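Trainee: just coords:
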């Protein structure tokens, strides 16, 4: 699954630079995650880095974008090959 940022986001700016795929960007009110670029850090790290640095724990799995570990790894390969 891709991750998502909930309304609890305080716009602290710590998640965006931690994303190795550039999937996090400022939205209209809070940061947003592009599900087409989010691999939950599969291929880069053992755990999603944005979740590790988020001080308010507002980055859960996005139930609207379910993906297996293999699908996330394939997405990682496509993203890093570009």
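Mentor: On my side now, so go ahead. Only a predicted model underlies this, so the values are computations on that prediction, with no experimental measurement involved.
Trainee: C-alpha from now on. contacts and neighbour counts both.
Mentor: Noted.
Trainee: so where's the longest helix in the chain?
Mentor: Using DSSP state H, we find that the single longest helix of the chain is helix 69-81.
Trainee: use this one as the comparison:
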């Protein structure tokens, strides 16, 4: 199963803009506007998120194992 560590590395004075560092199964940085994080997901965002979660869940599994996990119900803890 995939693993990510997300760490805040910078924040503006009023706390609305942050830079996050991501390490683990992929690495990088992202700048976010904090109020966007609490906004509801759009349909496109839901699809992109689920595809990403499935790619992480595939880590260390065969396609058959992932399909089996999806059939019985794959639980993802964040």
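Mentor: Yep, that arrived. Predicted model, so just to flag it, every value in this text is computed and none were measured.
Trainee: please state their TM-score.
Mentor: After superposition, the two chains reach a TM-score (TM-score structural alignment, normalised by the length of structure 2) of 0.28; 43 aligned residues with a CA RMSD of 4.7 Å.
Trainee: before we move on, the earlier item: tell me the buried residues in the longest helix of structure 1?
Mentor: Across helix 69-81 of structure 1, burial judged by 16 or more other CA atoms under 10 Å covers 72, 73, 75, 76.
Trainee: nearest to residue 51 of structure 1, of the residues you listed?
Mentor: Closest to residue 51 of structure 1 out of the buried residues of helix 69-81 of structure 1 is residue 72 (16.7 Å), distances taken as CA to CA.
Trainee: gap between that closest one and residue 52 of structure 1?
Mentor: Separation of residue 72 of structure 1 from residue 52 of structure 1 (CA to CA, to the nearest Å) stands at 19 Å.
Trainee: surely residue 31 of structure 2 meets residue 22?
Mentor: No - applying CA atoms under 8 Å, one finds residue 31 of structure 2 not in contact with residue 22, separated by 11.2 Å.
Trainee: ok, these two, which is more surrounded?
Mentor: Neighbours per residue (other CA atoms under 10 Å) separate residue 31 of structure 2 from residue 22, with residue 22 holding more: 17 against 14.
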